[in-house]
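*Asks:* quick one, what's the 3D model for this:
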Amino acid sequence: MLTKSNFLKFLECSCQLWLVKNMPHLLPPIDAALQRLFDEGNKVDLFAKKLFPRGVEIAGFNEAGARNTASAIAGGATVLFQPTFTGNGITCRCDILVKRGRSWDLYEVKSSTGQKGTHVMDLAFQRVCLEESGIRVGKTFLVHVNNQYVRRGKVDPFGVLATVNLTQEVKTALPVARTQIARAKKTLALSTKAGLDLLKACSAPGSCPYLPLYAGTILHEDVYAIAPGLPRARLRELLARGVIAPKNVPPDLLESLGGAAAFKRARAKKPAANIDREGLAREFAELEYPLHFLDYETFASAIPDFDGYRPYQQAVFQYSLHVLRKPGGRLEHKEFLHDASTDPARPVAAALARDIASAGSVIVWNERFEASRNEELARLVPSLRAPLRSINERMYDLMQVVKRGLYLDSRFEGSASLKKVLPVVVPSLSYGSLNVRNGEMAAAGWPELTDPRTTAKRKKALRRDLLAYCKLDTLAMVEIYKAFVKASKE
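*Replies:* Predicted coordinates:
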């Protein structure tokens, strides 16, 4: 039985659908970012139901859910939440179904702030499934978050959500949806040795995260038989990426593609630094002591938790601040973590205004993010607007050293992310031993920290972990800055 979620996985990559069915243990586990996405989706679903009073919640999945749905319809229900339908080998669980005359209008609820490419196909799959189940579908709608809404008091479901009529777009997509459904069914039917089929089908062989996982399950002793069957361009892509090793390709075929040496060179990662020493020296000559190294941790929710916030507006709940008052001076550290379930804006802004001197450069990694948070804090806490905007006026983005090519290393892999730069420039520092290792984990931890139901023991551990992570972010900036300064003098 092809589910809607598996159909959407198929649209992303046919290899992914095959792995879900045959080798699910190879797929990466749900991480903090994905779990937050699920949690936000559940919040939005709850508010969407408020748009339709007197709705009936349908319990169960698959066959049980379909039976309960049929029973509710037979009983005269006209608004259904989470109804399930099955027909012709496919099944779906809709978000909201509303009866209008002799037909039913279909509503798909998303936590996004607008229409995305997959939404039409999502609705098209559901429409096909409903029609296969004998349901006459009227109009099809997308319900999404309205990011222009600002909370003032109790959240208004009609304000925080927007409804878009996609009936015509879905009708236009139905032929393609039916074709893709048939292809997805064939993929589900493939054996555990699917061979070349999906290696040929993947639409993004140069970047698809599922292709290497899939290839690793089939490229064994029969790889000599597999490689010649691939189109030459596809085989070249897989060799360049390392999905297929040169030794697993017949020699004559490999030579016709350029030989093993070419692909080994393409795969080699030779550390190579390119440092503009004069440029670095000019850059850092503009900085004024004391130097403040600042980093924020933030939380954003689809349904704003506090007055004055828009959906997904970042609420700053924590900062770490390292201060260097003179060259070679003693490093000082200050930090703040708001651990109550109230709006953190005023406590954070007040602590920050106290901890940062009125003079001296403020060094961050990604100025656009921190400066935007300061502007938002200034609007939320007008009495502290002056010190917050003063921070922005003195802000220096250390990430620009990498982005502008003043310090480059091939091991950055083309990224200016702090998590990519740190292990290369300062290998002695690592996030690996921390319980909170990235911003998504921090954002997921803060609601738990402020939840009254969280035990005191757990709160203590969360507080320790959040402080340790944010502190390492600013310490990393300090040490990277020192390494850049040293490089400018060599």
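*Asks:* from now on I want contacts and neighbour counts done on CA atoms only, so please keep to that.
*Replies:* Fine.
*Asks:* can you check which helix is longest in this structure?
*Replies:* Longest helix in the chain, counting residues (DSSP state H): helix 456-489.
*Asks:* could you find the closest non-adjacent residue to T3?
*Replies:* Nearest residue to T3 in three dimensions, chain neighbours excluded: T91, at 5.0 Å (Cα to Cα, 6 or more residues apart in numbering).
*Asks:* do the same with N435
*Replies:* Nearest to N435 is D465, by Cα to Cα, 6+ apart, at 6.1 Å.
*Asks:* who's in contact with that neighbour?
*Replies:* D465 makes contact with L434, N435, V436, according to Cα atoms under 8 Å, 6 or more residues apart in numbering.
*Asks:* verify the stated contact: A476 with L422.
*Replies:* Yes - between A476 and L422 there is a contact at 6.7 Å, judged by Cα atoms under 8 Å.
*Asks:* quick one: the helices in the stretch 51-200 of the chain, in order.
*Replies:* Assigned by DSSP state H, counting those that start in this stretch, the stretch 51-200 of the chain shows helices spanning 62-74, 117-132, 157-160, 167-189, 196-201.
*Asks:* buried residues in stretch 434-449?
*Replies:* For stretch 434-449, a neighbour-count test (16 or more other Cα atoms under 10 Å) marks 435-446, 448-449 as buried.
*Asks:* where's it relative to the chain centroid, distance-wise?
*Replies:* 14 Å (Cα atoms, centre = their mean, to the nearest Å).
*Asks:* packed most tightly, which of the helices of the stretch 51-200 of the chain would that be?
*Replies:* Of all the helices of the stretch 51-200 of the chain, helix 117-132 has the most neighbours on average by mean count of other Cα atoms under 10 Å, namely a mean of 21.
*Asks:* need the contact list for G360.
*Replies:* By Cα under 8 Å, 6+ apart, G360 lies in contact with L287, E288, Y289, P290, L291, H292, R394.
*Asks:* turn the helices of the stretch 51-200 of the chain into TSV, including distance to S320.
*Replies:* Listed next are the helices of the stretch 51-200 of the chain as TSV, based on distance: least, Cα to Cα, whole Å:
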stretch	distance to S320
helix 62-74	49
helix 117-132	39
helix 157-160	33
helix 167-189	48
helix 196-201	47
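*Asks:* for the comparison step, fold the sequence that follows:
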Amino acid sequence: MKISKTQFINNIKFSNSLAPEEIYRDSIEQSAFSNELKLEDLMQIENRYKVESLIENVYEEESDETLDEKIDLQLEMMMPYYKELEILSGRAIKDRFGGNVIYDLDTFKQKRFSYLHEEVELFCFLDGYQEDEEMIRVFETKATTSNKFSFEKYNFKLNDEKHPMFTKLSSGEFVPTENVMENLPDDYYKKEAKLLDLSDSLGKYIYDLAYQRFVYENDENKTKKNRKYYLVVLNHEYIYNGKVDQYGKNIYENDLVRFYDLTTLVAKMDQQLKNDLDKVIKMIKDNIKVNESIINKNIPERNSLYIYLDSHHGFRDENNKRLDLSDLINNGIVSALDIPRKYLNRKNNQIQREVIDSGKPYYNYNKIKDGIKQLKYPIYHLDFESFNAPLPRFRGETPYCQSVFQFSIHIETSPGKCDKDLDHYGYLAKDKRDNRRELVEKMLDIIKDDGGSILVYNISFERTRLQEFQLYFPEYKDRLENIINRLFDLLHIVKNNKKFYELLGYSKEEASEINFYHEDLQGSYSIKHVLPIFSNLSYENMPVSNGIDAMIAYNKFDQLNKKEYEKLYNDLINYCKQDTWAMVEILDALRKL
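*Replies:* So this is what the prediction gives:
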């Protein structure tokens, strides 16, 4: 039986109960073992997984949307960047290491190896394979960024000082710090254990490379040369300088990508891969098939265990033993009502449970009213739409930069005084060229220096975009700083913000509690969940109804005839307008409580 990397890893995830809420429906089909699968089928599975992974990285930071919504349109949108990354990574490998390089992100064109064990044949397809007289280097390219490897994300303590888990060599490559530093503390190896865990956000990439090594090292046809194993990722510190070639195509330097030599790290996972292979073989012999019911463990669509806020931190039983979500699910606790009340040791979870049991929403009226009192008029309700490309498009941008192409503003001059149409202002780029300056200048014309609050929903997104504008256009730094200082997050009133309410005089305990909960939220305070509770407005049936739709629509600007373009342009305006009007409606409803 032939098995691909994606099949192998997905089945290990399923068997370890790591995947119920994160595996896409397509992965069910991709994970099924079958004697009918040919090598070409495995290649198709791997190709599909590669591009879906690219989409996952596009949305993982900024979106509530699920990846199985309009997946084909998303793939079409990201494919040019995927192909460009292939070219850039291959060039960087050739320039850095020389020798003979076989590099391609298309599985059908890759170097491949296999390992036959007990009638199971594992296959690996290598993104990059480089060979010279002394060494063979294997490369696995991930469309994620080096930020996941950064000092801020992964560090260990030595003599009360923090040190990076990965160290940059003079050659420019990064290696595990144990490669260059002796007598490391226990804290280093505790952090390393996380990196070797498939469930870790970075560990999943390292496991991926470890699988490639495991298959290659057991292939009877491998050469006897020394071998190294690398992850290739986008450099999160790379800033595009705006250079283009004679055809107007962006020119990127080789330092757009970073190389992580993880040879010593993935070697430590050899025994784990052997154990996992035995587990997969047992699944096949026992005829255990992964299907949707197994993945979801009959988890209900409404009021599932996942709706509890901070549930990723687990729960505590009567003996104060930590219980992870997977522990509970494997014991048949899949509904929010299944879990014993005594396990709900967080006040916010207790509030949620009471709301579900009683069928009545919860409000902390005092906190909501005190929060609203902090607003200053006129209120500028502000929302940005952006295109999140893996490769920077314009000068000053970095990989996966949120490149703003649209904004919407509703101006509320006094409490409740705002007309949906007459008090609306906005900007939408006419094409996919660099229109950022025009956008910023238009915004600065609309938002006056009058001290009025600038209301947003989830402040980190708009604040970061404004800070980026300061870097792109330093001549407007002070005016943009004025806007940043006036930002006010409506989510602080709808949900909570501990620091905000402590400054208003609330106790630490009450400041930590949510201000509002309704069963229809289902654990999410996204504006699309909140709006229908306070208004008759809805995003349903809108041609552009979420951030993914907006990106897809913007990306099509240069592919449409005049009539199609005008319709899509207006659809985008209406969508972004809905976002800011939603804030007006929600705020007005909260005032009237």
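*Asks:* and the TM-score between them?
*Replies:* After superposition, the two chains reach a TM-score of 0.75 (TM-score structural alignment, normalised by the length of the first structure), with 416 aligned residues with a Cα RMSD of 3.5 Å.
*Asks:* which one of the helices of the stretch 51-200 of the first structure lies nearest to T455 of the first structure?
*Replies:* Proximity to T455 of the first structure, assessed across the helices of the stretch 51-200 of the first structure by Cα to Cα, is greatest for helix 157-160 (31.9 Å).
*Asks:* average distance between that closest one and the second structure?
*Replies:* Comparing helix 157-160 of the first structure with its match in the second structure after superposition yields a mean distance of 2.0 Å (mean Cα distance after the TM-score superposition for the first structure).
*Asks:* what's in contact with that helix?
*Replies:* Here helix 157-160 of the first structure makes contact (Cα under 8 Å, 6+ apart) with F47, A48, K50, L51, V145, N146, N147, Y149, V150, I303, P311.
*Asks:* how about the secondary structure of the equivalent of the first one over in the second structure?
*Replies:* When you say that, I think you mean F47 of the first structure. Using TM-score structural alignment as the criterion, F47 of the first structure maps onto L88 of the second structure. The three-state label given to L88 of the second structure by DSSP: H, G, I helix; E, B strand; the rest coil is helix.
*Asks:* what is the burial count for L88 of the second structure?
*Replies:* 17 (other Cα atoms under 10 Å).
*Asks:* same check on Y319 of the first structure?
*Replies:* Residues lying near Y319 of the first structure (other Cα under 10 Å) number 24.
*Asks:* hang on, it packs against F293?
*Replies:* No - between Y319 of the first structure and F293 there is no contact under Cα under 8 Å: 10.3 Å.
*Asks:* which bit of the first structure covers stretch 569-580 of the second structure?
*Replies:* Counting by TM-score structural alignment, stretch 569-580 of the second structure sits on residues 463-474 of the first structure.
*Asks:* give me the mean distance between that stretch and the second structure.
*Replies:* Average distance, stretch 463-474 of the first structure versus aligned residues of the second structure after superposition (mean Cα distance after the TM-score superposition for the first structure): 1.6 Å.
*Asks:* state the distance from the residue located most distally from the centre of the second structure to F97 of the second structure.
*Replies:* Among residues of the second structure, the one most distant from the C-alpha centroid is E133; the distance is 40.4 Å, by Cα atoms, centre = their mean. From E133 of the second structure across to F97 of the second structure, the span is 12 Å (Cα to Cα, to the nearest Å).
*Asks:* next one: L560 of the second structure
*Replies:* Distance of L560 of the second structure to F97 of the second structure, computed by Cα to Cα: 43 Å.
*Asks:* comparing these two, which residue is more hemmed in?
*Replies:* F97 (14 against 11).
*Asks:* which ones are touching the more buried one?
*Replies:* F97 of the second structure touches Q130, counting by Cα under 8 Å, 6+ apart.
*Asks:* again, but for the one 4 residues further on
*Replies:* The contact partners of V101 of the second structure, by Cα under 8 Å, 6+ apart, come to G90, I93, K94, G128, Y129, Q130, E131.
*Asks:* what about 10 Å?
*Replies:* Taking Cα atoms under 10 Å, 6 or more residues apart in numbering, we find V101 of the second structure in contact with G90, R91, I93, K94, G128, Y129, Q130, E131, D132, I136, R137, V138.
*Asks:* what's L97 of the first structure aligned with over in the second structure?
*Replies:* Aligned partner of L97 of the first structure by TM-score structural alignment: Y129.
*Asks:* which residues touch that match?
*Replies:* Contact partners of Y129 of the second structure, counting by Cα under 10 Å, 6+ apart, are 90, 93, 100-104, 110-112, 136-140, 229.
*Asks:* cool, and P447 of the first structure?
*Replies:* F299, D339, A340, S341, T454.
*Asks:* what is in contact with A476 and L422 of the first structure at once?
*Replies:* Common contacts of A476 of the first structure and L422 (Cα under 10 Å, 6+ apart): L429, S430, Y431.
*Asks:* highest neighbour count among these?
*Replies:* Using other Cα under 10 Å as the neighbour criterion, Y431 leads the shared contacts of A476 and L422 of the first structure with 17 neighbours.
*Asks:* and it, what pairs with it in the second structure?
*Replies:* Counting by TM-score structural alignment, Y431 of the first structure lines up with Y539 in the second structure.
*Asks:* which of the helices or strands spans the closest residue in space to S31 of the second structure that isn't next to it in sequence?
*Replies:* Sequence neighbours aside, Q7 is the residue nearest to S31 of the second structure in space, at 4.3 Å (criterion: Cα to Cα, 6+ apart). Here Q7 of the second structure, judged by DSSP states H and E, is contained in helix 5-15.
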